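>>> heads up, no residue letters with this:
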């Protein structure tokens, strides 16, 4: 258990790290960030910040030496970077990054635990894609196996002819068959160092152009009827990884039950509602877990909650949301405004 005034290191400098650092300060901890130069908004609320390359071993060693524990806020932190931190101070274990960073490895891992991902095929060539479309059908989604989020690194394939005009990327790919789903939802859990697991309520997620737009509770009867099965898989994943901290699994709610979509080994956008809508937020519970503290209660405190992302130029008028009752604005402090970029979020509660 970390002592008051201990230092928590965070790999990554985005809004998730920013909100983690704010929760850490509330619990009496210092935070030091580490990320390559850029619009690192976590730096604004950190006690110190290392703006160095992921492969700068000297800087990483200096960073780790100042930290009592280290975590991450971004699933694309290189595994080698996380592995450079002494194992007894790195939470979660880097194996979680290694599993989640390759979509093919992730789906095979999920299948090994009894989960059901969308039908998929490994793609290493144009002929592989043609064969996958023939076998799995179309429409489907061609994705890079590594990197890519918020709709990036993805191409919708409606027939094999779609690939004719595609500048076929020279990276490992995966083709996923189309899933007929009624809704999308997330299972978000926190697992402590002692193996205790707690779940937040699952929200119904709506996306626009591949980016999460809203997460809302209650999620509806369809999702609520599939949450138990999805939680069973999420618990298996967390236990298999020896996970410590907040872990998110995304699902499609279908007529045949929950279909696994992807895993995020971190706090998650669809859990931002927990800042005001739960007894203990995902950010505070992540800090509690990596610090070895008792986990907080995850119960929802309102009759209904809606979290809406503020995208791009909409941040300019975001303060107008505050005229509504029981509404909470979170501006991430990003200097550069561009289309599709998450600039903040707003949460509305109905008591």
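Here it is on my side, so go on. The model shown is predicted, which means the values in this text are computed figures rather than measured ones.
>>> alpha carbons only for contacts and neighbour counts from here, please
Will do.
>>> so residue 7 touches residue 67, yeah?
Yes: Residue 7 sits in contact with residue 67 when judged by CA atoms under 8 Å, with a separation of 5.1 Å.
>>> okay, those two: which has more neighbours?
Neighbours per residue (other CA atoms under 10 Å) separate residue 7 from residue 67, with residue 7 holding more: 22 against 19.
>>> skipping adjacent residues, who's closest to that one in space?
residue 30 (4.6 Å; CA to CA, 6 or more residues apart in numbering).
>>> now the one you found: how far from residue 190?
Computed as CA to CA, to the nearest Å, the residue 30 to residue 190 distance reads 21 Å.
>>> just checking, next helix/strand downstream of the helix or strand that contains residue 306?
Assigned by DSSP states H and E, residue 306 belongs to strand 304-311. Once the chain leaves strand 304-311, the next helix or strand it forms, by DSSP H and E, is strand 327-331.
>>> not counting that next one itself, show me its contacts.
With CA atoms under 8 Å, 6 or more residues apart in numbering as the test, strand 327-331 has contacts from 276, 315, 318-319, 321-322, 343-349.
>>> now do stretch 50-58
Residues outside stretch 50-58 that contact it (CA under 8 Å, 6+ apart): 32-37, 59-60, 63, 77-78, 80-81, 84.
>>> swap the cut-off to 7 Å and go again
Stretch 50-58 has contacts (CA atoms under 7 Å, 6 or more residues apart in numbering) with 33, 34, 35, 36, 37, 59, 81.
>>> same deal with stretch 281-294?
With CA under 7 Å, 6+ apart, stretch 281-294 has contacts from 1-2, 19-20, 23-24, 91, 190-193, 244-246, 267, 271, 274-275, 295-296.
>>> show me what counts as buried in that stretch.
Neighbour-count burial for stretch 281-294, counted by 16 or more other CA atoms under 10 Å, picks out 281-293.
>>> give the buried residues for the strand holding residue 306.
Buried residues in strand 304-311, counting neighbours by 16+ other CA under 10 Å, are found at 305, 306, 307, 308, 309, 310, 311.
>>> identify, from these, the entry nearest to residue 154.
residue 311 (19.8 Å; CA to CA).
>>> kindly list the longest helix within the protein.
helix 227-241 (DSSP state H).
>>> contact partners for the closest residue in space to residue 350 that isn't next to it in sequence?
Distance criterion CA to CA, 6+ apart; nearest residue to residue 350, sequence neighbours excluded, is residue 304 at 5.0 Å. Counting by CA under 7 Å, 6+ apart, residue 304 touches 217, 218, 349, 350, 351.
>>> ok, structure two:
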């Protein structure tokens, strides 16, 4: 569908009402756009702050018609939105990212095939969809991690296996759905790149983000000069751009990488949307990942983001509400008394262990200052040291 530039005053739609949608809505509204959210949850974080909230299932034809009627262009805030819904919307409105790119990101086997097609190195792996493929797994892929091909995120839908017997048992536990077995590699650390690609093919990216995961969930992101060696950073950015180019992508895309002990990179996975590791950019960059999402959807020019200084982001899980056995409000006043702290809570009505409730970004003039403040915040909130 032909895309025109949508100027402030237009309505931008988003499939999904979670925290990523909420931050997209805030960015769009700040720039003068109206917003419409489709999400079945009457209490969804994005729906509660949007001009319009269409409460329907993602595949409900009437709900999709309402969204297309209200919004001049539509994006998504999570990768598991049904591709069929995006296809229906795309028959009436510009949709970014498109259904084809989202469908690849929804399937680990297709995702890895795309990475290799783009010349981006993956961990050695095997696709397991049949008993014959299970039996044919090479011995050198063990020990490894068995991951469901679809619907896995934040460490869900995966299990470590050391032997062929454990592999077979794990596949049985996963009900023999299509899976990918990845060889375990000696990881030094993890990093990610958020890239934005416009309708005209122009691309920009945020600085490379160094990440720490705990229990499969992002815990800490650090952005500062030389947080990743220059050669690895250049390779990560080039690889992310190659993936986006290969998809003919329009929108914001995050690519996660493993950095191995020898300094080499292998790609982990991609997310066809803004990403938890890019949240620091709201305060830490002159253009945030959510403004980039607005710009790519509206067809506005893309400018290369510039970090304003070092930033450290702490992911705030529901665990910190239950530090001492019972539920209690975290000590926000103590945290906000520290210079350079920026608190984002996502408007979720109840805390649960493991649930993403918000994030805290710490900015400042020097890395030493930012790191000292971030570590003090972690101590106050009961987050493990880093």
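Structure's in. What do you need? Model, not experiment: these values are computed from the prediction.
>>> tell me which entries of the buried residues of stretch 281-294 of structure 1 lie within helices.
Counting by DSSP H, the buried residues of stretch 281-294 of structure 1 place 282, 283, 284, 285, 286, 287, 288, 289, 290, 291 in helices.
>>> trace the fifth one over to structure 2, please.
In this case it means residue 286 of structure 1. Aligned by TM-score structural alignment, residue 286 of structure 1 pairs with residue 293 of structure 2.
>>> separation between its match and residue 64 of structure 2?
As judged by CA to CA, residue 293 of structure 2 and residue 64 of structure 2 stand 21 Å apart.
>>> all the helices of the stretch 101-250 of structure 1, residue numbers only.
Counting by DSSP state H, counting those that start in this stretch, the stretch 101-250 of structure 1 has helices at residues 103-112, 126-136, 221-224, 227-241.
>>> quick one: contacts of the second one?
Contacts made with helix 126-136 of structure 1 from outside it, assessed by CA under 7 Å, 6+ apart, are listed as 121, 123, 160, 175, 177.
>>> got the buried residues for that helix?
Taking 16+ other CA under 10 Å as the neighbour-count basis, helix 126-136 of structure 1 is seen to contain the buried residues 128, 129, 130, 132, 133, 136.
>>> quick check, nearest of those residues to residue 151 of structure 1?
Closest to residue 151 of structure 1, out of all of those and judged by CA to CA, is residue 129, at 19.6 Å.
>>> what's the distance between that closest one and residue 319 of structure 1?
Counting by CA to CA, the gap from residue 129 of structure 1 to residue 319 of structure 1 is 47 Å.
>>> ditto for residue 46 of structure 1
For residue 46 of structure 1 relative to residue 319 of structure 1 (CA to CA), the value is 25 Å.
>>> give me the more crowded residue out of these two.
residue 46 (22 against 14).
>>> map that one across to structure 2 for me.
In structure 2, residue 46 of structure 1 lands on residue 50 (TM-score structural alignment).
>>> its match against residue 35, yeah?
Yes: the pair formed by residue 50 of structure 2 and residue 35 meets the contact definition of CA atoms under 7 Å, at 5.6 Å.
>>> joint contacts of the two?
Both residue 50 of structure 2 and residue 35 are contacted by residue 25, under the criterion CA under 7 Å, 6+ apart.
>>> give me the element the counterpart of residue 343 of structure 1 in structure 2 is part of.
Aligned against structure 2 by TM-score structural alignment, residue 343 of structure 1 finds its counterpart in residue 357. Using DSSP H and E, residue 357 of structure 2 sits within strand 356-363.
>>> tell me the helices and strands packed up against the helix or strand following that strand.
Using DSSP H and E, the helix or strand that follows strand 356-363 of structure 2 towards the C-terminus is helix 367-381. For helix 367-381 of structure 2, the packing partners by 3 or more CA pairs under 7 Å, 6 or more residues apart in numbering; DSSP states H and E come out as strand 311-317, strand 356-363.
>>> what residue of structure 1 matches up with residue 82 of structure 2?
Using TM-score structural alignment, the partner of residue 82 of structure 2 in structure 1 is residue 78.
>>> circling back to that earlier point, quick one: contacts for the match of residue 343 of structure 1?
316, 317, 318, 345, 346, 348, 351.
>>> recalculate using a threshold of 6 Å.
316, 317, 318, 346 (CA atoms under 6 Å, 6 or more residues apart in numbering).
>>> now it: how far from residue 260 of structure 2?
The value you get for residue 357 of structure 2 to residue 260 of structure 2, if CA to CA is used, is 31 Å.
>>> now do residue 17 of structure 2
Remark: distance between residue 17 of structure 2 and residue 260 of structure 2 (CA to CA) = 36 Å.
>>> next: residue 226 of structure 2.
17 Å.
>>> which part of structure 2 matches the helix or strand containing residue 263 of structure 1?
Using DSSP H and E, residue 263 of structure 1 sits in strand 257-264. Mapped onto structure 2 using TM-score structural alignment, strand 257-264 of structure 1 spans residues 264-271.
>>> contacts for the matching stretch?
121, 122, 253, 254, 255, 256, 257, 258, 259.
>>> tally up the residues packed near the first one, please.
Yep, that's residue 121 of structure 2 we're talking about. Residue 121 of structure 2 - counted by other CA under 10 Å - has 17 other residues nearby.
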